[in-house]
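Enquirer: generate a structure from the sequence data that follows.
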Amino acid sequence: MKSATPAMVALDAASVRYVAHAFDHDVATSSDVGYGKAAAAALGVAEERVFKTLLARADRDFVVAIVPVNTTVSLKALASALGVKRCEMARPEDAQRVTGYVVGGISPFGQKKLLATVIDDSCAAFDTIYVSGGRRGLDLEVAPNDLVTVLR
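Expert: Model prediction:
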């Protein structure tokens, strides 16, 4: 496997156990179905167990939403959870600049700055979930409780 990503470094620093899963990233498939769904298919994992990390803007601040790849984020629900009037999705170039990761490889861990984060409750239904490892073609399998702990 290639060198550790900032996400892996962050988890190591927090003494969090994880399993790194590398897979072949197919640009054509990702473009058709989305990066997260392509990752789930490549890993042979149910889509509801693979979570995508999305960047949104809440008023003037950037925030993170972590949701299963087979769903879309409800911007109304996100705004409500954050106690703001409205949220909108960040532009891809802003997502890359703010997180330090390329779109399709944005990890919730090891971002340039710890942002307010809202995590879909459905993650609690699983012993482990998959999130991006910080580059396309790499997912990290972590316990949902560890996800919450590290991002607080």
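Enquirer: rest of the way, CA atoms for contacts and neighbours
Expert: OK.
Enquirer: in terms of contact, does residue 35 touch residue 104 like I think?
Expert: Yes. Using Cα atoms under 8 Å, residue 35 makes contact with residue 104 at a distance of 5.4 Å.
Enquirer: now do the same for residue 79: helix, strand or coil?
Expert: The three-state label for residue 79, taken from DSSP: H, G, I helix; E, B strand; the rest coil, comes out as helix.
Enquirer: let's see this one next, to set against the first:
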Amino acid sequence: MTPAVRLLKSNKVPFELHQYKHDPSHNSFGVEAVEATGKPPQQVFKTLLFSLEGKSEGLGVAVIPVMKKLSLKRAAKANGLKKALMADPMLAQKVTGYLVGGISPLAQKKRLPIFIDASAQQLSSMCVSGGKRGLEIELAPSALLVQAQGKFVELTDD
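Expert: Down below sits the predicted model:
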């Protein structure tokens, strides 16, 4: 059981787990999750870390639909930065405690600001990484907001 799943269980948050066998040859963790769960792409979200110059300063977490591209300009603004770059994958693993491709916005090792794309507010449920490759957690966007202590923000350019 991952820290993300433990958090939800201990807080008695309703959720559903979707497990599948991760294919290491798949070129996109997000697309693989959509294909494996059978959920619509706008309902499956990926977790991305960004920061000032890609280093440890100004780290933030963006949770966006898997088929969308993160607007680094919007992410920077949300986190009070002048400019943002994607964080180094090794740094992302170190601060979250999760492997890339399985980074959950829930129960990260280090508390970081969490920004959830505003599009999630239109959904009755959404899927986010459960804390390991091949594990998705489906829950209400409002539950994710509370459990991650996040904030809904426009994070993509449509």
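Enquirer: what do residue 35 and residue 104 of the first structure both touch?
Expert: Taking Cα atoms under 8 Å, 6 or more residues apart in numbering as the contact rule, residue 35 of the first structure and residue 104 both touch residue 136.
Enquirer: middle-most residue in the second structure, spatially?
Expert: residue 47 (2.4 Å; Cα atoms, centre = their mean).
Enquirer: distance check, the aligned partner of that residue in the first structure against residue 59 of the first structure.
Expert: In the first structure, the residue paired with residue 47 of the second structure is residue 53, using TM-score structural alignment. Taking Cα to Cα, to the nearest Å as the measure, residue 53 of the first structure falls 19 Å from residue 59 of the first structure.
Enquirer: contacting residues for the match of residue 47 of the second structure?
Expert: 64-67, 106-108, 131-132.
Enquirer: so stretch 60-69 of the second structure corresponds to what in the first structure?
Expert: With TM-score structural alignment as the criterion, stretch 60-69 of the second structure aligns to 63-72.
Enquirer: list the buried ones in stretch 91-111 of the first structure?
Expert: Neighbour counts over stretch 91-111 of the first structure (16 or more other Cα atoms under 10 Å) mark 94-96, 98-111 as buried.
Enquirer: Provide the aligned range in the second structure for that stretch.
Expert: Aligned by TM-score structural alignment, stretch 91-111 of the first structure falls on residues 88-108 of the second structure.
Enquirer: span of the matching stretch from start to end?
Expert: Terminal residues of stretch 88-108 of the second structure lie 16 Å apart, using Cα to Cα.
Enquirer: before we move on, what about stretch 76-84 of the second structure?
Expert: 5 Å.
Enquirer: chain center to that stretch, what's the gap?
Expert: Relative to its chain's centre, stretch 76-84 of the second structure lies at 18 Å (Cα atoms, centre = their mean, to the nearest Å).
Enquirer: what are the contacting residues of it?
Expert: 50-54, 58, 60, 72-73, 75, 113, 115, 153.
Enquirer: out of the residues you listed, name the ones that lie in helices.
Expert: Here DSSP state H is the test, and the contacts of stretch 76-84 of the second structure give 72-73, 75 as lying in helices.
Enquirer: okay, and the host helix or strand of residue 12 of the first structure goes to which residues in the second structure?
Expert: Here residue 12 of the first structure sits within helix 6-13, counting by DSSP states H and E. Mapped onto the second structure using TM-score structural alignment, helix 6-13 of the first structure spans residues 3-10.
Enquirer: any idea how far the nearest residue to residue 98 of the second structure once chain neighbours are set aside is from residue 42 of the second structure?
Expert: Closest residue in space to residue 98 of the second structure, ignoring its immediate chain neighbours: residue 131 at 6.1 Å, by Cα to Cα, 6 or more residues apart in numbering. Distance of residue 131 of the second structure to residue 42 of the second structure, given as Cα to Cα: 20 Å.
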